[in-house]
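J.: Predicted structure and sequence below. I'll ask about it afterward.
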Amino acid sequence: MSAALLPESSDWPAVPVMPVLADGWMLGRMSALDLQAVAEIESRAYSHPWTRGNFENSLKSGHIGLTLRDPANQLVAYAVLMPVVDEMHLLNITVDPRRQRQGHGRLLLAVALATAHAHNLYTMLLEVRPSNASALTLYQQAGFAEIGRRKGYYPAMGNAREDALVLRRAWHPDEESA
């Protein structure tokens, strides 16, 4: 991916500007045609993945699915957002494990925040495993702060459960977004 896809500084903008993609990279809305590729990436990325049916049900429920494709039209990353009254809930954001550490997650999170802003929603909530250090770092860099913990929220190996950290980011409606 070209560096032109990412902000020039390492600082996150207060409200991310919708990125202009270069070199043939494409942002899109997730559709039923994406579900097989999404499920395959999900299975590679997690020990307890969402199923294809989970994604299908999300789309049918009106949740917002976002996709990021490379110049060869291969799905690289996706996100699922759920508008709830006056906030946006980030239900899932995943980068294909073979394509991680290249800025794709940062880009897609910026697009998710800009999508919330475009829907006049100025708070985003999400849950993340405490063991997912790279995701926690990404969210903290994007201005998310921990506001709670859900005990035993996630299934873990050996029939165990793992807590979820509840993170929140809020911004003022007057902050610019493209």
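T.: Yep, that arrived. Residues are numbered from 1 along each chain as shown.

J.: okay, CA-based contacts and neighbour counts for the rest of this
T.: Will do.

J.: Now the element after the top helix by length along the chain, going C-ward?
T.: The residue-count maximum for a helix in the chain (DSSP state H) belongs to helix 104-118. Next helix or strand after helix 104-118 toward the C-terminus (DSSP states H and E): strand 123-128.

J.: any idea which helix or strand comes after that next one?
T.: helix 133-141.

J.: How about that next one, which residues are buried there?
T.: Ala135, Leu136, Tyr139 (16 or more other Cα atoms under 10 Å).

J.: try this one next to it:
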Amino acid sequence: MQHPLPLQVLPLSAEFVERLASIDREGGEGYWNSEDFTNAMASDFRSSVLVSDGVAIGWSIARKTGGTAHLYNLTIAPAYRGLGLCRFMLDELTCWAHEQNIPCVWLEVRAGNTRAIDIYLRYGFAAVGSRRLYYNRPDGSWEDGILMSCKSRRVQCP
């Protein structure tokens, strides 16, 4: 998918860790901290950073598990939301999955994250189940997770 912003998708590296943790806090989520990103770099996760004009503006973290791919996190900086960047990153992820002969991408999303659920549904994901009280909120309460899946497919790769 072509995008009017100058975009690059780069592997997660140490230079991006603090900026990505800051984006997560800016968005009010605050679930991923610097240590989480550092751990992702040291693992077999596929960690991608979305960069525009040299500035990290989002990321995705996924993993090939068996014959499927699992998207653990996809976040766009608040100032860049609503510009189609989530779709851009989903295209990048499903392109990778297709190239790896992975037939299906899975994810869980917080039931209260209706904006993300809408984006995933419009992209072609389907809700296939739920996980009761799956996510712990910062205030100590819990919320359900919605399990979604989408067939990987050839797209115009970013």
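T.: Sure, I can see it. Just so we're clear, the structure is a prediction, and the values are computed from it rather than from any experiment.

J.: Can you give me the TM-score here?
T.: Remark: TM-score between the superposed chains equals 0.90 [TM-score structural alignment, normalised by the length of the second structure]; 156 aligned residues with a Cα RMSD of 1.8 Å.

J.: JSON lines please, covering the buried residues of helix 133-141 of the first structure and showing distance to Glu56 of the first structure.
T.: Listed next are the buried residues of helix 133-141 of the first structure as JSON lines, based on distance: Cα to Cα, whole Å:
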{"residue": "Ala135", "distance to Glu56 of the first structure": "24"}
{"residue": "Leu136", "distance to Glu56 of the first structure": "27"}
{"residue": "Tyr139", "distance to Glu56 of the first structure": "26"}
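
J.: secondary structure class for Gly82 of the second structure?
T.: coil (DSSP: H, G, I helix; E, B strand; the rest coil).

J.: Check the burial of it by counting its neighbours.
T.: 9 (other Cα atoms under 10 Å).

J.: counterpart of stretch 117-135 of the second structure in the first structure, which residues?
T.: With TM-score structural alignment applied, stretch 117-135 of the second structure matches the range 136-154 in the first structure.

J.: roughly how far is the matching stretch from the heart of the chain?
T.: 13 Å (Cα atoms, centre = their mean, to the nearest Å).

J.: Tell me which residue of the first structure is furthest from the middle?
T.: Gly158 (27.1 Å; Cα atoms, centre = their mean).

J.: Are we agreed that that one is in a helix?
T.: Yes - when classified by three-state DSSP, Gly158 of the first structure is found to be part of a helix.

J.: Which of the buried residues of helix 133-141 of the first structure sits closest to Ala164 of the first structure?
T.: Distance to Ala164 of the first structure, by Cα to Cα, is smallest for Leu136 among the buried residues of helix 133-141 of the first structure, at 11.3 Å.
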